[in-house]
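Peer 1: Following is a predicted model, sequence given first.
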Amino acid sequence: MAPRRLHLPLLRLPLLPLLLLASASLIVGCGGHTTERDTVEVAGYGEIKTTPDRFRVRAVSSRSGDDIPGMKQEVDSEIRAALSLAEALGLPERQVRATGITIQPEWQWQPERKLIGHRVARDIELAVDGIEAYADLLEGLTQLGFTELHQASAELADPQAHEREVLQKAVANARDKAETLAQAAGRELGEAVIIREQSGHQGPQPMLAMARESADTSSAYSAGEITLTRQVQVRFELK
């Protein structure tokens, strides 16, 4: 009689644990750990001071009384004159904005509440480039009869150019700080691996200083100064 063969069941192992086991063996064979880069992270601050070159003015034409149609006609006439002035000064249409007319009642409160008339008004907002053009605009509006003039803002006509400059200063400031720290620790500074701009660090709104020397056309205006600031967070590699 031929000897009987024993048939043992084939042991099947899942593929994923085998792959994980092989990977673990490979890591152990290579030293068993990986290394991370040494870094230093610092905040950089940039600041520039510059002179505003675009100025916005809001002029209000208004009349008070009982003749609403007549007052409306006078107000519209003044606004049309302001639009003609803007055209004469060469202002682009995008830098001129005239609002619609408003009519509001005016009351007398003492000794009793009493309607005494109406106020009819229109606003026009104009933006000019350059302090000389700003002075010419104010003089022209005054000669047209506008008595209510407001400075809307003093700003930069091309803010992006200054934005690049102040950001470059902020990054340079961060690198200078990081180099100081690296040298103090006996290390060399490598490349920047992460750069983040910090939000909420806008410069203060510019203020326009005006000095009226006399009642004639010789007037002096000072544009003042704008301070722009930015802050960045930069991580550098250490060698």
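Peer 2: That came in fine, so what should we check first?

Peer 1: contacts, neighbours, all on C-alpha from now
Peer 2: Noted.

Peer 1: In the chain, where's the longest helix?
Peer 2: In the chain, taking DSSP state H as the definition, the longest helix is helix 159-184.

Peer 1: Tell me how far that helix lies from the chain's centre.
Peer 2: How far helix 159-184 lies from its chain's middle: 20 Å, per Cα atoms, centre = their mean, to the nearest Å.

Peer 1: So which bits of it are buried?
Peer 2: By neighbour count on 16 or more other Cα atoms under 10 Å, the buried set for helix 159-184 is 166-171, 173-175, 177-179, 181-182.

Peer 1: putting a second one here so we can go through both:
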Amino acid sequence: MLWNRKWVLVPVLALAVGVGTVFGAASHNGNEVYAVDNSAIVQKSTITVAGTGKLQVTPDVAYVNVSVETHATTAKDAQAQNATQFAGLKKVLFTTYKMAEKDVKTTGFYVQPEYSYDQKTGESKVKGYVATHSVQITTRNLDGIGQLLDALSASGVNRVEGVQFDTEKQDQYELQALDKAMANARAKADTLAKAAGKQVKEVISISQNSVNAGPIYYGQGNMAAADSAMSGSKAPTSIETGTINVSTDITVVYEMQ
């Protein structure tokens, strides 16, 4: 019987000792006190690097912003003249160029008075009215933008606000930039780890900080060719598309060994 009791008690005591090592014992007031065995915690060796991915892409879409502006002594006449000239713009876009309605949208329409200032009396008087109808035209025929502007000027457009080149494949290009950024981060990590006498083991975390794919914008200040075409010059309008810079930045944490 004594042998049997000893066989039962030894494992129980061993278990109690094991538990006591990890958790400690209860205090006299009933509140439990815990002790952590720090020898079980393994501190990982890590390295944090920044990665950058950049690429240049060719624009595949352009947004052309133009306006029809008319002047008259009354608001009604200014608006009527504007409607007549705007009809010529629509004919070019929808009949000549067969554009989809979704690619032509009005961005502004207003009729407002024009004033003249009398320096003798110091008073301002209404001298007439101006009507302005602005539209944004989306085109994917980038080689034909100069011809489009010339055709629009002949139809009645007398203001060009600018041309903006962009891409409709931004998501695709962002993924390519991320690939480059990740490769850039790994190259940095390998170099730093080697200098420290270690090797990169695996990725612990990745975060994307920013992505940029700014469009190319040609405003009124650099649209001299279009202005000359509208003033009667026979020289064709020429617009260069250029390239779009796509870039992204990431932060990667690697484990080293």
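Peer 2: On my side now, so go ahead. Note that the structure is predicted; figures quoted are calculated from it, not measured.

Peer 1: For the two chains, what TM-score is obtained?
Peer 2: TM-score for the superposed chains, counting by TM-score structural alignment, normalised by the length of structure 1: 0.79, backed by 220 aligned residues with a Cα RMSD of 3.0 Å.

Peer 1: re earlier: the longest helix of structure 1 corresponds to what range in structure 2?
Peer 2: Using TM-score structural alignment, helix 159-184 of structure 1 corresponds to residues 170-195 of structure 2.

Peer 1: swap in stretch 126-141 of structure 1?
Peer 2: Using TM-score structural alignment, stretch 126-141 of structure 1 pairs with 137-152 in structure 2.

Peer 1: Need the residue closest to the centroid of structure 1.
Peer 2: Structure 1 has residue 202 as the residue nearest its centroid, 6.5 Å off, counting by Cα atoms, centre = their mean.

Peer 1: tell me the average deviation of the match of helix 159-184 of structure 1 from structure 1 after fitting.
Peer 2: Following superposition, stretch 170-195 of structure 2 is found to deviate from structure 1 by 1.0 Å on average (mean Cα distance after the TM-score superposition for structure 1).

Peer 1: could you pull out the strands for the stretch 151-257 of structure 2?
Peer 2: With DSSP state E, counting those that start in this stretch as the criterion, the stretch 151-257 of structure 2 has strands at 159-166, 200-213, 216-219, 244-256.

Peer 1: got a markdown table for those strands, with distance to residue 75 of structure 2 too?
Peer 2: Listed next are the strands of the stretch 151-257 of structure 2 as a markdown table, based on distance: least, Cα to Cα, whole Å:
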| stretch | distance to residue 75 of structure 2 |
| --- | --- |
| strand 159-166 | 20 |
| strand 200-213 | 43 |
| strand 216-219 | 29 |
| strand 244-256 | 43 |
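
Peer 1: Find the nearest non-adjacent residue to residue 56 of structure 1, please.
Peer 2: residue 127 (4.2 Å; Cα to Cα, 6 or more residues apart in numbering).

Peer 1: List the contacts of residue 168 of structure 2.
Peer 2: 60-61 (Cα atoms under 8 Å, 6 or more residues apart in numbering).

Peer 1: For the top strand by length along structure 1, which residues meet the burial criterion?
Peer 2: In structure 1, assigned by DSSP state E, the strand with the most residues is strand 114-129. Buried residues in strand 114-129 of structure 1, counted by 16+ other Cα under 10 Å: 118-129.

Peer 1: ok, now stretch 146-153 of structure 1?
Peer 2: Applying 16+ other Cα under 10 Å to stretch 146-153 of structure 1 flags 146, 149, 152-153 as buried.

Peer 1: which of the residues you listed lies closest to residue 22 of structure 1?
Peer 2: Of all these, residue 22 of structure 1 sits closest to residue 153, with 69.2 Å by Cα to Cα.

Peer 1: now the closest one: how far from residue 118 of structure 1?
Peer 2: 30 Å (Cα to Cα, to the nearest Å).

Peer 1: Same question for residue 141 of structure 1.
Peer 2: 24 Å.

Peer 1: could the buried residues of helix 159-184 of structure 1 go into TSV alongside distance to residue 15 of structure 1?
Peer 2: Shown next, in TSV, are those (distance: Cα to Cα, whole Å):
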residue	distance to residue 15 of structure 1
166	57
167	53
168	54
169	56
170	53
171	51
173	54
174	50
175	50
177	52
178	49
179	50
181	50
182	48
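
Peer 1: Wait, residue 193 of structure 1 touches residue 238, no?
Peer 2: No - Residue 193 of structure 1 is beyond contact range of residue 238, at 10.5 Å (criterion: Cα atoms under 8 Å).

Peer 1: more crowded one of those two?
Peer 2: Between residue 193 of structure 1 and residue 238, residue 238 has the larger neighbour count (other Cα atoms under 10 Å), namely 17 against 11.

Peer 1: still on that earlier bit, tell me which residues in the match of stretch 126-141 of structure 1 are buried?
Peer 2: For stretch 137-152 of structure 2, burial by neighbour count (16+ other Cα under 10 Å) applies to 137-140, 142, 145-146, 148-152.

Peer 1: Between the two ends of it, how far is it?
Peer 2: Note: stretch 137-152 of structure 2 ends 11 Å apart using Cα to Cα.

Peer 1: List the contacts of it.
Peer 2: Residues outside stretch 137-152 of structure 2 that contact it (Cα under 8 Å, 6+ apart) are 60-65, 89, 92, 103-105, 226, 229-230, 236-239, 241.

Peer 1: burial measure for residue 217 of structure 1, as a count.
Peer 2: 13.

Peer 1: residues touching it, list them.
Peer 2: So residue 217 of structure 1 contacts residue 139 (Cα under 8 Å, 6+ apart).

Peer 1: Quickly note the distance from it to residue 82 of structure 1.
Peer 2: 18 Å.

Peer 1: Need the counterpart of residue 13 of structure 2 in structure 1.
Peer 2: By TM-score structural alignment, residue 13 of structure 2 lines up with nothing at all.

Peer 1: ok now the host helix or strand of residue 13 of structure 2, how far from the chain's centre?
Peer 2: Per DSSP states H and E: residue 13 of structure 2 is located in helix 2-23. Mean-position distance between helix 2-23 of structure 2 and its chain equals 66 Å (Cα atoms, centre = their mean).

Peer 1: and the angle from whatever helix or strand comes next after that helix to strand 200-213?
Peer 2: The helix or strand immediately downstream of helix 2-23 of structure 2 is strand 45-57, counting by DSSP H and E. Strand 45-57 of structure 2 and strand 200-213 are oriented at 30 degrees to each other (axes from the mean of the first three to the mean of the last three Cα atoms, to 10 degrees).
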